[in-house]
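Engineer: no FASTA, just this:
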């Protein structure tokens, strides 16, 4: 059984989370510069067995795609071409950034630590993955 890998795609940075091999626990992996994302994913999947990519799907409150969807769609075409053996599933990511910020507060992180946008992105990816595991 391979890992599940969640991607919280951003224009500048992208948060990444993975499961263990048994797909029981979601853990934040890292945050990478979006320009380096495809290279990172190729390298990671060369070293680790990944069964599925879960990519956050940002939607507005009226269920319409957000403005960042065009960037994500463009990236997904490149990802499918670069790593065709791993399927991609989209997951609603509404409120994950707010939930990530609240998680940071609940964890007792200082105000300075909560300003770390990379950490917010990584936690958001972890929440996307954890929600998927919960409902799977």
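Structural biologist: Good, I have the coordinates. Predicted model only: the values in this text are computed from it and were never measured.

Engineer: going forward, measure contacts between C-alpha atoms and count neighbours the same way
Structural biologist: OK.

Engineer: these two touch, right, residue 51 and residue 86?
Structural biologist: Yes. Using CA atoms under 8 Å, residue 51 is in contact with residue 86, at 6.1 Å.

Engineer: Of the two, which one has the most company?
Structural biologist: Neighbour comparison, residue 51 and residue 86: the larger count goes to residue 51, with 18 against 15 (by other CA atoms under 10 Å).

Engineer: From residue 85, how far off is that one?
Structural biologist: To residue 85, residue 51 is 9 Å away according to CA to CA, to the nearest Å.

Engineer: let's bring in a second model and compare:
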């Protein structure tokens, strides 16, 4: 088996989470500036065995696309061209930011630590990955 890598795509920053090789545990990996995302992914997969990308799919409450989807579609096209050997799946990411923030509160992080948007993005990617693994 190989890792699954989850992507919480954002306009400025993108949160990334990965599984272990047995795909049992989801862990936050990092947050990357979005403009550096494709080079980061290429570098990561050159060192690690990744079999699937999960990409968050932002939806409205009525199940329609979020505005953010317009930013994600071009990224997916670039990803397919840059790394055609690894397939991707989309995962509903509704409420992940709120869940990430609550996780930070439950984990005892201070207000200052909870303002770290990069950490929120990384935790959101982990939640996306967990939702896929534990379906």
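Structural biologist: Structure's in. What do you need? Small disclaimer: the values here were computed from a predicted structure and weren't measured.

Engineer: Okay, strands next: where are they in structure 2?
Structural biologist: Counting by DSSP state E, structure 2 has strands at residues 3-8, 13-19, 26-33, 50-57, 88-92.

Engineer: Return the most buried member of those strands.
Structural biologist: Comparing the strands of structure 2 by mean neighbour count (mean count of other CA atoms under 10 Å), strand 3-8 ranks first with a mean of 27.

Engineer: Over which residues of structure 1 does it lie when aligned?
Structural biologist: On structure 1, the counterpart of strand 3-8 of structure 2 by TM-score structural alignment is residues 3-8.

Engineer: What does residue 56 of structure 2 correspond to in structure 1?
Structural biologist: The alignment partner of residue 56 of structure 2 in structure 1, by TM-score structural alignment, is residue 56.

Engineer: ok now do that match, which residues does it touch?
Structural biologist: 6-9, 90-93, 125, 128 (CA atoms under 8 Å, 6 or more residues apart in numbering).

Engineer: Repeat the analysis, applying 10 Å as the threshold.
Structural biologist: Going by CA atoms under 10 Å, 6 or more residues apart in numbering, residue 56 of structure 1 touches 6-10, 69, 72, 89-94, 96, 124-125, 128-129.

Engineer: Could you do residue 60 of structure 1 as well?
Structural biologist: Applying CA under 10 Å, 6+ apart to residue 60 of structure 1 gives the contacts 66-67, 94.

Engineer: Quick one, which of those are buried?
Structural biologist: Buried by 16 or more other CA atoms under 10 Å: residue 94, out of the contacts of residue 60 of structure 1.

Engineer: As a markdown table, the contacts of residue 60 of structure 1 with distance to residue 78 of structure 1 would be great.
Structural biologist: Output for the contacts of residue 60 of structure 1, formatted as a markdown table (distance: CA to CA, whole Å):
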| residue | distance to residue 78 of structure 1 |
| --- | --- |
| 66 | 20 |
| 67 | 19 |
| 94 | 24 |
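
Engineer: Of the contacts of residue 60 of structure 1, which are still contacts in structure 2?
Structural biologist: Comparing the contacts of residue 60 of structure 1 with structure 2 on both residues aligned by TM-score structural alignment, their matches' CA atoms under 10 Å, the contacts found in both are 66-67, 94.

Engineer: relative to strand 26-33, how tilted is the longest helix anywhere in structure 2?
Structural biologist: Using DSSP state H to define each element, structure 2 has its longest helix at helix 117-133. Angle of helix 117-133 of structure 2 versus strand 26-33, following axes from the mean of the first three to the mean of the last three CA atoms, to 10 degrees, is 140 degrees.
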